[in-house]
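Peer 1: sequence first, predicted coordinates after that:
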Amino acid sequence: MTEQPYYLLPFDFTEISGKEVLVNELGDMIVSPKGTVQKIVDRSLPKNDLYKSLVSNFFISEQIIPPLVEVYAERLREKKRFLESWTGLHIFVMTLRCNQNCVYCQASSQNEDSIGCSMNKETMAKGVELMFRSPSDSITMEFQGGEPTLVPDVIEYGIQLAEEKNKTANKDIHYVLCTNSISLTDRMLEICKKYGVVISTSLDGPAFLHNANRGKIDSYEKVVAGIAKGREAVGHEKVSALMTTSVEGLNYPIEIVDEYVKLGFRSMFLRALNPYGLATHNDNWSDYTNRFIEFYKKAFEHILDLNRQGTYFVEEFAAIILRKILTPYCTGFVDLQSPAGVINSVLVYNYDGGVYCSDESRMLAEFNNYTFRLGSVNDRYEDLVFGKKAKEIANVWANEALAGCSDCAIKQYCGADPVRNYSTQGDMYGNRATSLLCRKNKAIIEYLISLMIERPEEVMPIFRSWGA
């Protein structure tokens, strides 16, 4: 028995791998034997190493106000530090035109020769003006589509405007081009080289799979050639690739990972389909989610094998989760933030001048659903980010205040997503009991924790090498 009473600090718990996993609001995690929480509540803990760990990591306190409450407060501020800088990511949807025909297209792309669906210079100028109204000291200007390289003139114009404005704004500014690499012309690459534009492309795996997903028999060949050209122009490490797991791709976890390794990438993001655009035609999302969880685990085990064999290779989604668990710092990944990344971390300027709270929300607009349209580039910045629509979204963007999330032990590692809730369940609040996103995220996070519990000597050196 303890010699004096102690006080409970906020924490939740769950059972993983036969252990009780305790997580406090700082994201600190303690793995303990089953029955520990009952002993904590009963005030029957012996003053052993576990007791000392619970005190030092702010799970319990021997005083009503912990002696190091200032440290507690600063650590909590650090976890929410992304809120201080406000919106750092600014996505410019340059065009809906595209030169591919992806079976899962989430951006509602149009044919390459379509008209009336590309951003003009006037809209770009107004978007850049709004971007610089953000109080963030560091901003990223990201060009998306469709295929943004089809409008190089407007991209270059936008960068030139940003560079000119930054002579007085003095912000740390970065540029990202999201492209399928099919149209990486010499001129586009010269723009990237001149302004330090990072290239983010997409590759879904081996040739047979990538070509099937893109609806083109030569897409893989052109993408690989584009990757090589991009690396030569801006540098190997400034060209990254993102894969999307189509229904067919679920059958090839090992082959997809190996393709990335073969092409010289040092990391990949195992990304599931999102329910937007053509991807909404998927017949059975529940089955897809279950299969994706198994796909992820198989691919991840292969990635662990590669690292054990001496090939450094990072799975980026896991790396984000692990940084949340194992370090005191916040992450900049907008999909796993609470309050949500919408508005707080990202704004989207659509080709037609509409301003949206996330890339996914502007995808809904292509189906005439303007629920998340904040306004237009003609509006004042304050009216966009503090207006009626923004306040409506803010009511449901913190998982600490959502039923099914507020008492979840792993909420500190997850995030709120009112846009996904609305698109799949019909309202921004959502229902965690039937949420497939919740099912997927929870399964993967608990899987990663189970690895740390069951195989620490094997996985922890790898996880630490990933920056966790």
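Peer 2: All right, it came through fine.

Peer 1: rest of the way, CA atoms for contacts and neighbours
Peer 2: Will do.

Peer 1: nearest residue to residue 130 in space, please, no chain neighbours.
Peer 2: residue 381 (6.0 Å; C-alpha to C-alpha, 6 or more residues apart in numbering).

Peer 1: who touches the host helix or strand of residue 317?
Peer 2: For residue 317, the element it lies in under DSSP states H and E is helix 316-326. Here helix 316-326 makes contact (C-alpha atoms under 8 Å, 6 or more residues apart in numbering) with 27-29, 267-270, 329-331, 333, 412-414, 445, 448, 463, 466-468.

Peer 1: what's the distance between that helix and the middle of its chain?
Peer 2: 11 Å (C-alpha atoms, centre = their mean, to the nearest Å).

Peer 1: buried ones in it?
Peer 2: Across helix 316-326, burial judged by 16 or more other C-alpha atoms under 10 Å covers 317, 318, 319, 320, 321, 322, 323, 324, 325.

Peer 1: against which helices or strands is whichever helix in the chain runs longest packed?
Peer 2: When the chain is parsed with DSSP state H, its longest helix is helix 285-308. Helix 285-308 sits against helix 253-262, strand 314-315, helix 436-454, helix 456-465, with contacts defined as 3 or more C-alpha pairs under 8 Å, 6 or more residues apart in numbering; DSSP states H and E.

Peer 1: put this next to the previous one:
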Amino acid sequence: MRFEPAQAFAPEPAYILLPFRFRRLPWDSERVLLSSLSGDWMVIPADRLPPLVAGEIDPGDPLRLDLEARHFIAASADRATLAPLLSQIRTRKAYLQEGPALHIFVVSLRCHHSCAYCQVSRRPTGQSRFDMAQDASIHAVERLFEWPSPTLTIEFQGGEPLLHFDRVRSLTERIVERNRSEGRALRFVIASTLHDLTDEQLAFFAEHGFALSTSLDGPEWLHNANRPRPERDSYRRTVEGIERARRALGEDAVSALTTLTRRSLEAPEAIIDEYRKLGFPSIFLRPLSPYGFALKTKTRTGYTIEDFLTFYRRALDHLLAVNRAGYRMDEVYASLLLSQLMTPFSHGYVDLRSPTGAGLGAVVYDYDGWAYPSDEARMLAAMGDFTFRLGRVEETVDTWLRSEAMQRVLEAGVAEALPTCADCVFVPWCGADPIDHYARQGDTIGHRPTSDFCRKQMGMFDLLLEKWEVSEPQDRGILESWAFRKEPSSALQAAA
């Protein structure tokens, strides 16, 4: 029997390839965007990708050091350590350690307005049966303090919460009193039209350090069309409320957001200029959501994601021009995405969490004593779909977390484990948002390639990266400053 010498083993690769994702740049097909498990990223020539994967990047190549520093490759097995990579992942997911920090109390469904795009089932101002009852509010406060978060942001919503100010007052006072023994950091927010502010209310807000959030859809003609009142005075009353609140509480106490209808897409410059005229340092350009009256009136007020992205590109160009002219103003959602890209930290914005922020980052206590993992889940219930009801406020948080509704959210709540998302270059900075996919596609996982959520996210990331990369240094500096802006108010984060 003839003995054949053993085949020589191939030499070990010079480095270990760590998991990463990539995407050709839509504006330059000769280059690719890479993202690592840690959320680091870089752009390299497309022809460098095959040798990277094959383990052929030479030790003296400057690219080699950059790839190792950003956790795309590691040194050989006997010298490699994953400790820095794991530490950075823990930093990005730090919000998971504390539980929900945003707690939304819906104190009334009553409202003066008849907005066609409203996400909520609003009720006439005289129907007080749609106000939160005392018993429900007492139980809701008990549930609030069962959550472990050291910081609790309590946001009052409606309808118009000022129509049930007595409940806002009693809840605030009960929470403050209970907190004497709990020792949490409390932040109070109210989302209101600000139309009916009284001196008594402003004094109460000042005493408890409230932040106020309102809706301002643009100049008078647009705001009145989007947010009608019988008297056709919505814009005037909103502006008067903003100015009055600022005088009483300070310039920084009031924030605003705009909801975009089909009519709004024609006027990005006018919307931004209105915010500048009124002295706002930020603007939140929020597209329509598939809930409530917004869904019923979609054929009249709605538009495609492609239309939104075309609008957004115009808006971004104008915002950059406004900043170049010396007025500092950022767009809130762009700032949130850019902070994901430019910093190693996570802001914990509910829609950009993985695992999902629904139930893990926010909880909603509805006027009728039911609890939900997000405002979107509450809106679905208002439309007759109770899939995501957690339970009653009389039940414990532990019962809610074991509910079938929460299990459905969690099963589809990790973007890194979802079809298509698992391979997406943007997944380290994105979220799963199973309730949005359920609302749009009838399934918590959904079909990502045709998902409006995914098309919006990918379009926004592409646009911001393109602007950052191809712009003049001044514009690049403006975008980078947005990434490090102060944390947006919880009312803006909730996009209520």
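Peer 2: That came in fine, so what should we check first? Since this is a predicted model, take the numbers as computed values, not measurements.

Peer 1: mind putting the buried residues of helix 316-326 of structure 1 into JSON lines with distance to residue 52 of structure 1?
Peer 2: Converted to JSON lines, those look like this (distance: C-alpha to C-alpha, whole Å):
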{"residue": "317", "distance to residue 52 of structure 1": "32"}
{"residue": "318", "distance to residue 52 of structure 1": "30"}
{"residue": "319", "distance to residue 52 of structure 1": "29"}
{"residue": "320", "distance to residue 52 of structure 1": "29"}
{"residue": "321", "distance to residue 52 of structure 1": "26"}
{"residue": "322", "distance to residue 52 of structure 1": "24"}
{"residue": "323", "distance to residue 52 of structure 1": "24"}
{"residue": "324", "distance to residue 52 of structure 1": "23"}
{"residue": "325", "distance to residue 52 of structure 1": "20"}
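
Peer 1: ok, back up a step: for the helices and strands packed on helix 285-308 of structure 1, which one sits closest to residue 139 of structure 1?
Peer 2: strand 314-315 (25.0 Å; C-alpha to C-alpha).

Peer 1: against structure 2, what's the mean shift for that closest one, could you check?
Peer 2: Compared with structure 2 after fitting, strand 314-315 of structure 1 deviates on average by 0.8 Å (mean C-alpha distance after the TM-score superposition for structure 1).

Peer 1: what range does that strand cover in structure 2?
Peer 2: Using TM-score structural alignment, strand 314-315 of structure 1 lines up with residues 330-331 of structure 2.

Peer 1: also stretch 417-433 of structure 1?
Peer 2: Residue span in structure 2 matched to stretch 417-433 of structure 1, by TM-score structural alignment: 433-449.

Peer 1: surely residue 343 of structure 1 is in contact with residue 359?
Peer 2: No: the pair residue 343 of structure 1 / residue 359 is not scored as a contact, 10.8 Å apart, by C-alpha atoms under 8 Å.

Peer 1: what's around the counterpart of residue 82 of structure 2 in structure 1, how many residues?
Peer 2: Using TM-score structural alignment as the criterion, residue 82 of structure 2 maps onto residue 69 of structure 1. Residues near residue 69 of structure 1, counting by other C-alpha atoms under 10 Å, number 11.

Peer 1: host element of the aligned residue in structure 1 for residue 248 of structure 2?
Peer 2: Counting by TM-score structural alignment, residue 248 of structure 2 lines up with residue 233 in structure 1. Residue 233 of structure 1 belongs to helix 219-234 when elements are defined using DSSP H and E.

Peer 1: and residue 394 of structure 1, how many neighbours does it have?
Peer 2: Residue 394 of structure 1 is flanked by 17 other residues according to other C-alpha under 10 Å.

Peer 1: mind checking what it lines up with in structure 2?
Peer 2: Using TM-score structural alignment, residue 394 of structure 1 pairs with residue 410 in structure 2.

Peer 1: contacting residues for that match?
Peer 2: 355, 356.

Peer 1: roughly how far does it sit from residue 347 of structure 2?
Peer 2: 20 Å (C-alpha to C-alpha, to the nearest Å).

Peer 1: what segments of the stretch 101-250 of structure 1 are strands?
Peer 2: Under the criterion DSSP state E, counting those that start in this stretch, strands of the stretch 101-250 of structure 1 are mapped to 138-144, 172-178, 198-202, 239-245.

Peer 1: can you lay out those strands as JSON lines showing mean neighbour count?
Peer 2: As requested, the strands of the stretch 101-250 of structure 1 are exported to JSON lines (neighbours: other C-alpha atoms under 10 Å):
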{"stretch": "strand 138-144", "mean neighbour count": "21"}
{"stretch": "strand 172-178", "mean neighbour count": "18"}
{"stretch": "strand 198-202", "mean neighbour count": "21"}
{"stretch": "strand 239-245", "mean neighbour count": "21"}
